[in-house]
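Asker: Would you be able to build a 3D model of this:
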Amino acid sequence: MNVPDRSSAPSLLRRPRRPRRPGRAGFPRSLAAAVGALALIGTFGGAAAASTPAPGGAGSGPAASSGAVPPVVPQPVSERPGGGPAFRLTARTELVTVAGDPRTRQVADYLAGLLAPATGFHLRTADRPSAAAAPADALVLDPHGPAALGAEGYTLNASAGAVRLTAHGAEGLFRGVQTLRQLLPAAVESATVQPGPWTVPAVRIADRPRYGYRGAMLDVGRRFFPVKDVERYIDQAAAYKMNTLHLHLTEDQGWRIAIGAIPSLTAIGASTQSGWTGGTDWYYTAAQYRQIVNYARSRFMTVIPEIDGPGHTSAALASVPNLNCDDHTIAPYSGFGGANLRTYCLSDPQHIANVTAFLTTVMNTVAGMTPGPVIDAGGDEAAEATQAEYSAYVGAVAKAVGDTGKRLMGWHNLAEGPIPAGTLLQYWGDDNDRKTVGTASPSRDIQDVQQGVAKGADYIVSPADRSYLDMQYDTSTPYGLHWEGYVPVERAYDWDPTTATAKPDGTGSVIPADRIEGVEAALWSDRAYYGSNQLPTSTSQFPEQSVYADFMVYPRLPAVAEIGWSPLSTHDWDTFKLRLAAQGPRWNAAGIGYYRAPGVPWPSGS
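Answerer: Predicted structure coming up:
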């Protein structure tokens, strides 16, 4: 255990905000343009659910009667009772794909794997030439729905005779499967055989996402997450229709991805974590990183790797001498600060060339392992860099990323440098910034956003005081921080991307609505230990990574997921909290150690 001098940690009450950013190069901003086309086929003709039932117990079905709609998170665009008896899943149920391609059959196999542990059923899967050729009492996955559904839209029709999921491709079917699992009793999430019965209420659902980018960020730089824990996080995010995993791979406290041409980055740079030293395997080999990428792909999630700079680079500075102005490495850092530590040396032409060569090698390597279209280059909290030095970094990293054919992403601060048009920036400001919109003295964050908009950037919105999942819920939270105040689940839900950079009255948004590509929930790991209002004195204060993640993510990640997926017209805390409460028994069945947030009517025993 290496506990730094307390002077190295900023005050928990005054902690400076930290930006983080995702990227994308092919994510549609929203599917609003598809609405007109969808109207032609009558798919989304009505409002969302007219009523939301009280949450039921773990063994009960999701809807108490044929007159109620099941509680689903995120709320579908349209959800109506189907009338008539429920569909009953049995060991004889057949899982049918309709003229399916390999990815559709993978979705069928995924669904069969989800259902098997709790039901004990090993469902037979079969491919049929048409939906009409499916037998009675089948689960039907049809990837040949109308193009107006978009890549992720789907319809789900359940009756006593069958459950039919229709989409325009496998990805939409996968999103629909996440809805289907919420229509089954909560016990379906159990890892052991449960008694059932396994019923799906008669219902008609038509659904599609509001935004094309819905991200979950994981900080593995400060606290290393083994592959199995990253895969668990992927599964949890995918269950609520998130489609992007933003991996924060490098930090002051650790470099977490192997770069073959620079082995010192992991031999030295990966030897520390916040509060820990002496690690030898606290990083992902190329094979392990590809495993994460492939696992995410199997859940229809795109991985965006973040290589932060020019700040948050102590691990690199400890590993590569010529990134420092004196050409000597610094000591590896295992502390709890970060905002005011050293940056890459960019003060003279030789060191700019050194950093450029380093970034070129790193970005080429990372791009070669990342099939997704985006690489994130960070850009936040570089207070030690002058404007000229910061611009030199942005210019170098923009070229390094651009030369790989990837789209550049970064925190909104990156707009202070020479970003190319089409850069994806992640806004992490807060309500204090909003108060300065339209005034004579806008905050620096708002000025950065103004610059980014002027330079042609698009945006992911993740306000730190709403969607940063490392913020404590309240004074009783054992982990995390509260430099952005406390973020209870209602606060994590009660915001909208289109007004996140608007005046407090909701007008005058700095980011135009058509430049918003989506939202992101960010799980930082600065204080992933018990008693986090003080610096730790023992590694025994650190729980398993999944314990920390479960508690801080649930129930807030589903709240942010709904903001990204569901229509704004459905946004209502009073109904959301009822649907959220119904998730509690599911999380219990799945072994997720969530926070029982006050104000949510969790069922007794959940």
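
Asker: Please count neighbours and contacts with C-alpha atoms only from this point.
Answerer: Fine.

Asker: what's the following helix or strand after the helix or strand containing Val366?
Answerer: Element membership for Val366, per DSSP states H and E: helix 349-369. The helix or strand immediately downstream of helix 349-369 is strand 374-376, counting by DSSP H and E.

Asker: hmm, who's touching the helix or strand following that following strand?
Answerer: The helix or strand immediately downstream of strand 374-376 is helix 387-403, counting by DSSP H and E. Helix 387-403 has contacts (C-alpha atoms under 8 Å, 6 or more residues apart in numbering) with 309-310, 346-347, 352, 355-356, 359-360, 363-364, 375, 377, 379, 382, 407-408, 414, 416-420.

Asker: and those, which are buried?
Answerer: With neighbours counted by 16 or more other C-alpha atoms under 10 Å, the contacts of helix 387-403 contain buried members at 309-310, 346, 352, 355-356, 359-360, 363-364, 375, 377, 379, 382, 407-408, 414, 416-420.

Asker: Show me what the helix holding Val366 is packed up against.
Answerer: With contacts taken as 3 or more C-alpha pairs under 8 Å, 6 or more residues apart in numbering; DSSP states H and E, helix 349-369 sits against helix 286-298, helix 387-403.

Asker: try 10 Å
Answerer: Where contact means 3 or more C-alpha pairs under 10 Å, 6 or more residues apart in numbering; DSSP states H and E, helix 349-369 is packed against helix 286-298, strand 302-306, strand 374-376, helix 387-403.

Asker: for comparison, sequence B:
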Amino acid sequence: MGHRLAVLLAAVSLPLAASAAPAQAAPSTVPLGNVIPAPVEVHPGGAPFRLTPRTVIEAPPAARTVADRLGEALKPATGFRLPTVGRASSRTPVIALSLGPGVKGYRLTSTRDRITIRAATAEGLFDGVQTLRQLLPAAIDARTPQKVDWAVAGGTIADYPKYAYRGAMLDEARHFHTPDEVKQYIDEIARFKVNYLHLHLADDQGWRIQIDSWPKLTQVSGGAGTGVDGVGGGFLTKADYRDLVRYAAARYVTIVPEIDMPGHVNAAQVAYPELTCDGVAPPPRTDTEVGYSSLCTSKEVTYRFAEDVIREVAALTGGPYIHIGGDEAHATAPADYLAFEQRVLPLVAKYGKIAYGWHQIAQAPAASKAVAQFWGTDDTDADLVAAVKTGTRVVMSPANQAYLDMKYTEDTPLGQDWAALIEVHDAYGWDPATRVAGVPASAVIGVEAPLWSETLRSLADIEYMAFPRLPAIAELGWSATYSWDSFRARLGSYGPRWDRQGVNFYRSPQIDWS
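Answerer: Model prediction:
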């Protein structure tokens, strides 16, 4: 494995970290490296820091939001006020958030009197805060005051992400999840330093985002009766969507909206029959079949539609990406598919965004400036290999390892199994840098864990399928090195935190849950 990996594992493995320096912390103190995702460097040492009613959070104005949110997160379980101040007085126990150049990611130092998190950006501080929350006892996630020794082990962590893009995806089209449910999911994924949330907003069953220039999309295909089995109707107004974008950004999560085309468009064609070649509206669909719908690529109205939707969604979206789908367009002739992508991919750039699509878009020369999301199950893809040589970048989401809607086992009550049965070890046991032969590590910008909603109905369903596999994907996206033995130990000790948060997670038999 190499000396560096061995040193890291020694630092983060629970038994080793606890026994290597017994004088550094009380027995109940969380070992310094017991964090998901695994930090790059962990150096235990020194006396622990303790939160007390006198503790304050010190932060400059640019870090005030991160500091206030930390205080809000710690108050329910501790009962402490934890005010944010510009400068703490001497002899006051302090958690100091510091902004300054020269820090890659964040650096967390814990001593008897002070915890300092230093970063070059507020996002780096936010990442450091997520680590700090995991270094406190699991009771910190309780919703009422607990009688606990709120100690943080002494030492230093230096940490930064392997990939810039660490994503999760939630399917709003097959079943609409309310803004409050999406916000809860944002909070849950941000704990693991996931920094992108891809929202699948349109498909055959329903259209879930208000488009002013095409109002029937939501009037006809966004209401009651839409969704798989006719359950799960609803849509985001523009105000709803803007609010989600703001909420996510405050947690350093960027929303990536997806409008899938030229396939997966039955809901759009129900609302606007002119998007079909014969001008006849198809019947609404509430089943789970795929590959039967296609925009009429020979009609100019198709491209007016595509441009209007891209323009309006881009105007609502603060992040850099607009996802235009492109998968399973089986009803679109290959030549027509290429012609469509050649016209539509550049429209995203026209409105100031980077085009993003499922890996089939790699067939089009215009994808050279786009991001292609690999969702295949094979380890080869000739079109993708050719595209990266022209500049296409890749996000890895192999369906047989990263799709959170796949069942854990044959007996899992939710989900599907067309790609694989995916237990926690399967979700963790692959390397994004080498997943597709011929796609070099330099072309891979990150990973994403998609969660499709054919069988989901509630936030509890989302949580059950996402956790504990999403932390596995998050670690693949963040950590410099991977170790299943280390990860499963750290994951097992995280279980009590989910219990206190009320998260409905799957208790995999592969994990020794604390």
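
Asker: that older thread, do you know which of the helices and strands packed on helix 349-369 of the first structure lies nearest Ala39 of the first structure?
Answerer: strand 302-306 (29.4 Å; C-alpha to C-alpha).

Asker: So what's the gap between the closest one and the chain middle?
Answerer: With C-alpha atoms, centre = their mean, to the nearest Å as the basis, strand 302-306 of the first structure stands 10 Å off its chain's centre.

Asker: Then stretch 95-102 of the first structure?
Answerer: Counting by C-alpha atoms, centre = their mean, stretch 95-102 of the first structure comes out at 29 Å from the chain centroid.

Asker: got the contact list for that stretch?
Answerer: Residues from elsewhere that reach stretch 95-102 of the first structure, judged by C-alpha atoms under 10 Å, 6 or more residues apart in numbering: 104-109, 111-112, 123-135, 137-144, 163-166, 169-170.

Asker: again, 8 Å this time
Answerer: 104-105, 108, 112, 123-131, 134, 138-144.

Asker: The residues you listed, buried ones only, as a PyMOL selection?
Answerer: Buried subset of these, written as a PyMOL selection, criterion 16+ other C-alpha under 10 Å:
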select buried, resi 104+105+108+112+123+125+126+127+128+131+134+138+139+140+141+142+143+144
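
Asker: In helices only, show me the contacts of stretch 95-102 of the first structure.
Answerer: 104-105, 108, 112 (DSSP state H).

Asker: picking up where we left off before, now the helices and strands packed on helix 349-369 of the first structure as CSV including distance to Gln545 of the first structure?
Answerer: Shown next, in CSV, are those (distance: least, C-alpha to C-alpha, whole Å):
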stretch, distance to Gln545 of the first structure
helix 286-298, 16
strand 302-306, 20
strand 374-376, 24
helix 387-403, 31
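
Asker: how about Glu328 of the second structure, what's its match in the first structure?
Answerer: Aligning on TM-score structural alignment places Glu328 of the second structure opposite Glu381 in the first structure.

Asker: Counting neighbours, what do you get for its match?
Answerer: Around Glu381 of the first structure there are 23 other residues, counting by other C-alpha atoms under 10 Å.

Asker: Surely it is in contact with Thr313?
Answerer: No - using C-alpha atoms under 8 Å, Glu381 of the first structure is not in contact with Thr313, being 10.8 Å away.

Asker: circling back to that earlier point, centre of the chain versus the helix holding Val366 of the first structure, how much separation?
Answerer: 27 Å.

Asker: now do stretch 197-212 of the first structure
Answerer: For stretch 197-212 of the first structure, the distance to the chain centre is 21 Å (C-alpha atoms, centre = their mean).

Asker: what's the straight distance from one end of that stretch to the other?
Answerer: From the first residue to the last, stretch 197-212 of the first structure extends over 36 Å; the measure is C-alpha to C-alpha, to the nearest Å.

Asker: cool, and stretch 109-129 of the second structure?
Answerer: Start-to-end, stretch 109-129 of the second structure (C-alpha to C-alpha) is 12 Å.

Asker: Show residues contacting that stretch.
Answerer: 46-50, 62-63, 66, 70, 91-108, 152-157, 193, 251-252.

Asker: Could you turn the buried ones of the residues you listed into a PyMOL selection?
Answerer: Buried residues among the contacts of stretch 109-129 of the second structure (16+ other C-alpha under 10 Å), as a PyMOL selection:
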select buried, resi 46+47+48+49+50+63+66+70+93+94+95+96+97+98+99+103+105+106+107+108+152+153+154+155+156+157+193+251+252
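
Asker: In strands only, show me the contacts of stretch 109-129 of the second structure.
Answerer: Counting by DSSP state E, the contacts of stretch 109-129 of the second structure place 49-50, 94-99, 106-108, 152, 155-157 in strands.

Asker: quick one: which two of those are the most distant?
Answerer: Among those, Arg50 and Leu99 lie farthest apart (C-alpha to C-alpha), at 23.0 Å.

Asker: and the closest residue to Leu8 of the second structure other than its chain neighbours, how far is that from Ser493 of the second structure?
Answerer: If the residues on either side of it in the chain are set aside, Leu8 of the second structure comes closest to Glu41, at 6.5 Å by C-alpha to C-alpha, 6 or more residues apart in numbering. Noted for Glu41 of the second structure: a distance of 20 Å to Ser493 of the second structure, by C-alpha to C-alpha.

Asker: More neighbours: the two, which one.
Answerer: Per other C-alpha under 10 Å, whichever of Glu41 of the second structure and Ser493 has more neighbours is Glu41, with 21 against 18.

Asker: Aligned counterpart of the more buried one in the first structure, please.
Answerer: Match for Glu41 of the second structure (TM-score structural alignment): Ser78.

Asker: which residues of the stretch 201-350 of the first structure fall in strands?
Answerer: Using DSSP state E, counting those that start in this stretch, the strands of the stretch 201-350 of the first structure run over 203-207, 213-219, 244-248, 250-251, 254-255, 272-273, 276-277, 302-306.

Asker: most tightly surrounded among these?
Answerer: strand 254-255 (a mean of 34; mean count of other C-alpha atoms under 10 Å).

Asker: which residues of the second structure does that strand align to?
Answerer: The alignment of strand 254-255 of the first structure onto the second structure (TM-score structural alignment) covers residues 206-207.

Asker: I would like the residues contacting that stretch, please.
Answerer: Residues contacting stretch 206-207 of the second structure (C-alpha under 8 Å, 6+ apart): 173-174, 201, 217-218, 221-222, 226-227, 233, 235, 267-268.

Asker: what's the distance between that stretch and the middle of its chain?
Answerer: 22 Å.

Asker: Check the gap between Ala47 of the first structure and Glu79 of the first structure for me.
Answerer: From Ala47 of the first structure to Glu79 of the first structure the distance is 8 Å (C-alpha to C-alpha).

Asker: No more questions from me, cheers.
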